[in-house]
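> sequence first, then the predicted structure, then my questions.
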Amino acid sequence: MQNKPKYNLFKNWKYAIDGLITAVKTESSFRLELFCAIFIIAGIIFVDTSLTNKLILLITGILVLIVELINSAIENVVDLCTKEIHPLAKNAKDIGSTAVMFTISLHAVCWIALLI
C-alpha cells in the first residue's frame, strides 16, 4: 500500500489527536456526547457506589464516544465513495447509527441499574 506511512509512535499519536480535533470541529453528535460526558463524569465521581460500579459507568460512557467516532469514520468513508443516495450507503450509515444507539442504551441501563 503506497499511502501507508512507516510506524512512528509520535506521528501516530499526532494522527490520533488530529482525528480528535477533526471530530470535535465537524461532528455535532460527537460534540454533544463529549459535552454530556463532562456531566456524566461528575455524576460518576459524586454517586455513592463501589469503585467497580463507577468503572462500569466510566467504561460504558467512554464506549459511547468510541462508537460515535467509529460511526463518524464510516459516514465519512461512505460520503467519500458516493454522493448519490444508494441503498447500501444508507444501510452502512444506519447500521453505524444503530451501534451508537445500542451503546447509549447500554450506558443508560447501567445508570438505571445502579440507581435502582
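Looks like it came in fine. Numbering: from 1, shown residues only.
> C-alpha only now, for contacts and for neighbours.
Noted.
> can you pull out the helices in this protein?
Counting by DSSP state H, one finds helices in the chain at the ranges 9-26, 28-46, 51-81, 87-115.
> the third one - contacts with which helices or strands?
Going back to what we said before, that points to helix 51-81. With contacts defined as 3 or more CA pairs under 8 Å, 6 or more residues apart in numbering; DSSP states H and E, the packing partners of helix 51-81 are helix 28-46, helix 87-115.
> this is the comparison structure:
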Amino acid sequence: MKDSFTTSKTYFESQKHAVHGLISIIKNERNFRIQLVVAVFVVLLGILLEISHTAWIAVGFLIALVLIAEAFNSVIEALSDTISQEFRVNIKYAKDVSAGCVLVSAIASVVLGIIIFVPYLIPVLEELLTRI
C-alpha cells in the first residue's frame, strides 16, 4: 500500500512545499500575521533609524526566532488537535509549553529590541524636544 505522503523528488519541489507552508500559516494563523506586522514595523524603524549591521543581525535573528516559535506552536496545536479533540493532560501540556516558548521568544525580543533601538531613539527624541 502506497503512503499518501511521499518525499519531494527535487529540490524545487521541496521548496514549493515550504512556500505552501508559509502561505498556509499566514492565511490560517492570526498570531503569525500579528507577528509579521510587528516584524515589518521593526524593519521599517530600523531603516528609518539607520541601525548598524550588527544591530540588523540581531533584529533579523529575533524576528526569525519569534516567527519560528509561532510556527512550531501552530504545528504542535494542529497535531495535538488531530490526535484528540478530547481533553488530555499530555496534549494540554504540549500546547501550554509550546505557547510558553512563543511568549519567552516574544519577551526576549522586546527586551533586546529596546536595548538595540533606545540608543538610536534618544538622539531623535532629544532633537524633537529641542524643537518644542
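Noted; the coordinates are in hand. Here the structure is a predicted model, which means the values were calculated and not measured.
> what's the TM-score here?
Once superposed, chain against chain, the TM-score is 0.90 (TM-score structural alignment, normalised by the length of the first structure); 116 aligned residues with a CA RMSD of 1.7 Å.
> circling back: put together a markdown table for the helices and strands packed on helix 51-81 of the first structure, with mean neighbour count and distance to Asn3 of the first structure on each row.
Below are those laid out as a markdown table (neighbours: other CA atoms under 10 Å; distance: least, CA to CA, whole Å):
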| stretch | mean neighbour count | distance to Asn3 of the first structure |
| --- | --- | --- |
| helix 28-46 | 14 | 28 |
| helix 87-115 | 15 | 25 |
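> of all these, which lies closest to Asp79 of the first structure?
Closest to Asp79 of the first structure of those is helix 87-115 (CA to CA; 8.2 Å).
> can you redo the helices of the first structure as CSV with distance to Gln2 of the first structure?
Output for these, formatted as CSV (distance: least, CA to CA, whole Å):
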stretch, distance to Gln2 of the first structure
helix 9-26, 17
helix 28-46, 31
helix 51-81, 19
helix 87-115, 26
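> quick one on the thing from earlier: how about the helices and strands packed on helix 51-81 of the first structure in a markdown table, adding distance to Ile66 of the first structure?
Listed next are those as a markdown table, based on distance: least, CA to CA, whole Å:
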| stretch | distance to Ile66 of the first structure |
| --- | --- |
| helix 28-46 | 10 |
| helix 87-115 | 9 |
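> find the nearest non-adjacent residue to Ser74 of the second structure, please.
Glu29 (7.5 Å; CA to CA, 6 or more residues apart in numbering).
> now which residue in the first structure aligns to that neighbour?
When the first structure is aligned by TM-score structural alignment, the residue opposite Glu29 of the second structure is Glu27.
> roughly how far does the alignment partner in the first structure of Phe41 of the second structure sit from Ile45 of the first structure?
Superposed on the first structure with TM-score structural alignment, Phe41 of the second structure falls opposite Phe39. As judged by CA to CA, to the nearest Å, Phe39 of the first structure and Ile45 of the first structure stand 10 Å apart.
> thinking again about what came up before, just checking, the match of Glu29 of the second structure touches Ser72?
Yes - using CA atoms under 8 Å, Glu27 of the first structure is in contact with Ser72, at 7.4 Å.
> which residues sit against stretch 79-86 of the first structure?
Residues outside stretch 79-86 of the first structure that contact it (CA atoms under 8 Å, 6 or more residues apart in numbering): Ala89.
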